[in-house]
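Peer 1: here are the coordinates; sequence isn't available:
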């Protein structure tokens, strides 16, 4: 312990002397922050993860240039109030603590925050004030106790990634379809029974993970999404049937489809696209994704040929008889 404390003091002294913009005090078994921290006004990156911190002193409000703060894997039971003074903060890591709620007043003080990691906590509710994080691009709240997602999340137009894996969600708000830049959405291992109508709003979505839920069917228009990765194993999906009006082009944009380890079953459409089948065989995606689908389509065409041949044979027999 004495050695750790000496290393901690040495790091602080070094930062004071050199005016280093980054200070790493992770894994030092620190239980409190010394007041001298308030003198490190030039610090930009501060790493205090993997310690035993239960609070932060108000003296830290002097760190007005701080853009990245890592408080992961400590023993915080609440988000330290002093964080509301870090208006320049871009990245905030609070994973693996004991946080149960998000104070609205702290959220309102972080207008430039772009990344928020709250994984492995005890959060049940995300307040409507989350919309105050107007610059937020990535939010991750995995392994918590979330029961619902606030509709206000749909107002955060900068969001590109949302991760709510392993919570207690039963539904998602339709407002999530209003996010114009959303590319990655992780909702695995919740209690979702359906996705709301309006999936066409996800024009930029590339990765969707809904594995381990209670879904039985995807909403109308889902096949038109231009996804690159889709994970949906562990659900009770009703198998899709071959339909005449589907978008084969969008279906073939998928790179990965996971469905309980079995061959993927998808709907296809636009008969004019079938004529381009041979070109698709050489695509990068096709080689490892839709081999089973190819066989399925091939068998359909083979069946049609057999029926056609049988019809021709019957016609020839009739003609011979009447000739």
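Peer 2: Received, thanks. Keep in mind that this is a model prediction, so the values were computed, not measured.

Peer 1: going forward, measure contacts between C-alpha atoms and count neighbours the same way
Peer 2: Noted.

Peer 1: Pull out the buried positions in stretch 193-200.
Peer 2: Across stretch 193-200, burial judged by 16 or more other C-alpha atoms under 10 Å covers 193-196, 198-200.

Peer 1: now the strands: where do they sit in the protein?
Peer 2: Assigned by DSSP state E, the strands in the chain fall at 22-24, 45-47, 68-70, 91-93, 115-117, 138-140, 161-163, 184-186, 207-209, 229-231, 256-258.

Peer 1: will you turn those strands into TSV that also has distance to residue 7 and mean neighbour count?
Peer 2: Formatted as TSV, the strands of the chain follow (distance: least, C-alpha to C-alpha, whole Å; neighbours: other C-alpha atoms under 10 Å):
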stretch	distance to residue 7	mean neighbour count
strand 22-24	11	16
strand 45-47	15	18
strand 68-70	19	20
strand 91-93	23	20
strand 115-117	28	19
strand 138-140	32	19
strand 161-163	36	19
strand 184-186	40	19
strand 207-209	43	20
strand 229-231	45	18
strand 256-258	47	19
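
Peer 1: Next up, a structure to set beside the first:
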């Protein structure tokens, strides 16, 4: 099976009318006004100027500054920024997006440089003098043709960010591991076969991106990267991950798609993991104790593997929002998955399932979960209680100390019809940012939530009995995620358009006939879930106002016409329209995915 995509060499596309600039033309880009700005700010940006050479004037811009001469003529009206004592040394140099093939050795004269951006050029080597810039904190070299890094790169003792992605590197110098101040390292899209031994010395790294290379094994000391929060190993030849991966206790994001991994490692200790991607590997089983180590996990991608069984205990991962088992060897799905309170996406296509019909799978996640809940049997009761943490007769509310520890107020599945005022007082003292009240019996939104308006970033009120949303929710201007799914809502107050920080709005399984007007005023919306409602039309003129939206789910509504102008919303990366009454686009087009749908609609726009 072909698991990898070859890294293609990047070639600049040159327009027939484009010509390589002469040195004189390059020099003109560094005007007198720009030189004055550089002296005043210490920042020079010459990006996207089609430069074939670095202007020679760059190296003389400070020659007219004589720091030994003090002008004592107070009647002279000098411009403040031109006085020598206000001149700033060059600290930021941006030469990105040009056609440079070399950087002059004179760059070494700018010893105060902290940022150098040489991305998107045609560089093959780096001048030795670049390594003398010991104050550099950020060096950006991506999208060039560099095939080797200098052995003395360790001289850049203050370097925090190094991006050498999209080049032609086959190996890394051993001295790289001596950049002990490094926080972000991007090595993606090269030809690297191994990471240097000793990489564990880079204890400050938070982001390590090594995707799209030819890496086969990882050095054992990679687990010493105790500050690591993001590890991207996509599209390599890795067969196994270190058994002691659990030592990466701050790890939040793990990308390991398109490799040759056959076994899920022991994640004991990775309590901060939020997203794990293992798609397109050779994994055959999920450890029974997998759930014990990843209780905070929100996204688990195991698509395109060889998994035959899903342990029922995986339903103990109550924070899961996305679960992908597409194209595996599953014959059954545990009914306990139907109890996951926050699950918004469960993908099971491409399996040989016996107990779930294909039409149910195609209908979407909510129908699958409903089907699974209907299959719960009496012998599952003990497991259900264990998974859900079913409440006793007396509900014990968390105190502010517990809430402060996790910055969350979690009251899921407590059969609550109201929340006492003192709970929100305690939550306010703990400055709680996340409130989860899903799967209760709330008929109104608790007024006590107003106390958290200065802190709240996530709010989940799904699976309640809400028929209306109060105006006071407009005060939640810091809210980024709002889930009101599985209620009885038919409209939202216009004032909610004031929720300027909102990025994700989940409204599926309600009673909306129209998309609420307030949504069109939420300019920051990126994800909008309106599936399983009663929508009968798409107001395209209003919808076009949402210029940041990337995910739009309108499945299972009553929409009988899809306006072709929807195809112009090319920023949408996921568009779901199945389960409506329109005839066009046809189901075959919908099956081909978002790009095909948008392209089809654009072709239908009247010319």
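Peer 2: Noted; the coordinates are in hand. From a predicted model like this one, the values you see are computed outputs, not experimental measurements.

Peer 1: of the strands of the first structure, which approaches residue 311 of the first structure most closely?
Peer 2: strand 256-258 (38.8 Å; C-alpha to C-alpha).

Peer 1: so stretch 63-80 of the first structure aligns onto which residues of the second structure?
Peer 2: Aligned using TM-score structural alignment, stretch 63-80 of the first structure spans residues 179-196 in the second structure.

Peer 1: on that earlier part again, possible to save the strands of the first structure as TSV with distance to residue 222 of the first structure?
Peer 2: Listed next are these as TSV, based on distance: least, C-alpha to C-alpha, whole Å:
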stretch	distance to residue 222 of the first structure
strand 22-24	46
strand 45-47	42
strand 68-70	38
strand 91-93	33
strand 115-117	29
strand 138-140	24
strand 161-163	19
strand 184-186	15
strand 207-209	11
strand 229-231	11
strand 256-258	14
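
Peer 1: Residue 261 of the second structure touches residue 284, doesn't it?
Peer 2: No - applying C-alpha atoms under 8 Å as the test, residue 261 of the second structure and residue 284 come out as separate, 9.8 Å apart.

Peer 1: Look at these two and report which has more neighbours.
Peer 2: Neighbours of residue 261 of the second structure and residue 284, each counted by other C-alpha atoms under 10 Å, are more numerous for residue 261; the result is 22 against 17.

Peer 1: Distance of that one relative to residue 229 of the second structure?
Peer 2: When C-alpha to C-alpha, to the nearest Å is applied, the distance between residue 261 of the second structure and residue 229 of the second structure equals 21 Å.

Peer 1: do the same with residue 105 of the second structure
Peer 2: Taking C-alpha to C-alpha, one finds residue 105 of the second structure at 37 Å from residue 229 of the second structure.

Peer 1: out of the two, which sits in the more crowded spot?
Peer 2: Between residue 105 of the second structure and residue 229, counting by other C-alpha under 10 Å, residue 229 is the more crowded of the two (19 against 12).

Peer 1: What is the aligned counterpart of the more buried one in the first structure?
Peer 2: Per TM-score structural alignment, residue 229 of the second structure is aligned with residue 114.

Peer 1: so which of the strands of the first structure gets nearest residue 299 of the first structure?
Peer 2: Comparing the strands of the first structure under C-alpha to C-alpha, the one sitting nearest is strand 256-258, at 21.7 Å.

Peer 1: which residues are contacting that closest one?
Peer 2: 228-233, 264, 289 (C-alpha atoms under 8 Å, 6 or more residues apart in numbering).

Peer 1: Repeat that for stretch 298-318 of the first structure.
Peer 2: Contacts of stretch 298-318 of the first structure (C-alpha under 8 Å, 6+ apart): none.

Peer 1: tell me how far that stretch is from the chain's mean position?
Peer 2: 49 Å (C-alpha atoms, centre = their mean, to the nearest Å).

Peer 1: if we can go back for a sec, is it possible to export the buried residues of stretch 193-200 of the first structure to TSV including distance to residue 119 of the first structure?
Peer 2: Listed next are those as TSV, based on distance: C-alpha to C-alpha, whole Å:
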residue	distance to residue 119 of the first structure
193	23
194	24
195	23
196	25
198	28
199	27
200	29
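
Peer 1: Can you list the buried residues in stretch 242-253 of the second structure?
Peer 2: Quick answer for stretch 242-253 of the second structure (16+ other C-alpha under 10 Å): 242, 244-253.

Peer 1: Correction: the previous question concerned stretch 70-86 of the first structure.
Peer 2: 70-79, 81-86.

Peer 1: go on, stretch 271-289 of the second structure?
Peer 2: Applying 16+ other C-alpha under 10 Å to stretch 271-289 of the second structure flags 271-286 as buried.

Peer 1: Please identify which of these is nearest to residue 216 of the second structure.
Peer 2: So of those, ranked by how close each gets to residue 216 of the second structure (C-alpha to C-alpha), first place is residue 281, at 13.6 Å.

Peer 1: Trace the closest one over to the first structure, please.
Peer 2: Checking TM-score structural alignment: residue 281 of the second structure goes with residue 167.

Peer 1: quick one: that match from residue 147 of the first structure, how far?
Peer 2: In terms of C-alpha to C-alpha, residue 167 of the first structure sits 7 Å off from residue 147 of the first structure.

Peer 1: just residue 42 of the first structure next, same as before
Peer 2: 40 Å.

Peer 1: just residue 224 of the first structure next, same as before
Peer 2: 29 Å.

Peer 1: Next: residue 76 of the first structure.
Peer 2: Taken as C-alpha to C-alpha, the span from residue 76 of the first structure to residue 147 of the first structure is 22 Å.

Peer 1: and what of residue 172 of the first structure?
Peer 2: Taking C-alpha to C-alpha, one finds residue 172 of the first structure at 10 Å from residue 147 of the first structure.

Peer 1: again, but for residue 154 of the first structure
Peer 2: On the measure of C-alpha to C-alpha, residue 154 of the first structure and residue 147 of the first structure end up 17 Å apart.

Peer 1: Residue 94 of the first structure too?
Peer 2: Applying C-alpha to C-alpha to residue 94 of the first structure and residue 147 of the first structure gives a distance of 20 Å.

Peer 1: So those two - more neighbours on which side?
Peer 2: Between residue 94 of the first structure and residue 147, counted using other C-alpha under 10 Å, residue 94 has the larger neighbour count: 24 against 18.

Peer 1: residue in the second structure matching the more buried one?
Peer 2: By TM-score structural alignment, residue 94 of the first structure lines up with residue 210.

Peer 1: who touches that match in this structure?
Peer 2: Residue 210 of the second structure neighbours (C-alpha under 8 Å, 6+ apart): 186-189, 231-234.

Peer 1: Cheers, nothing more for now.
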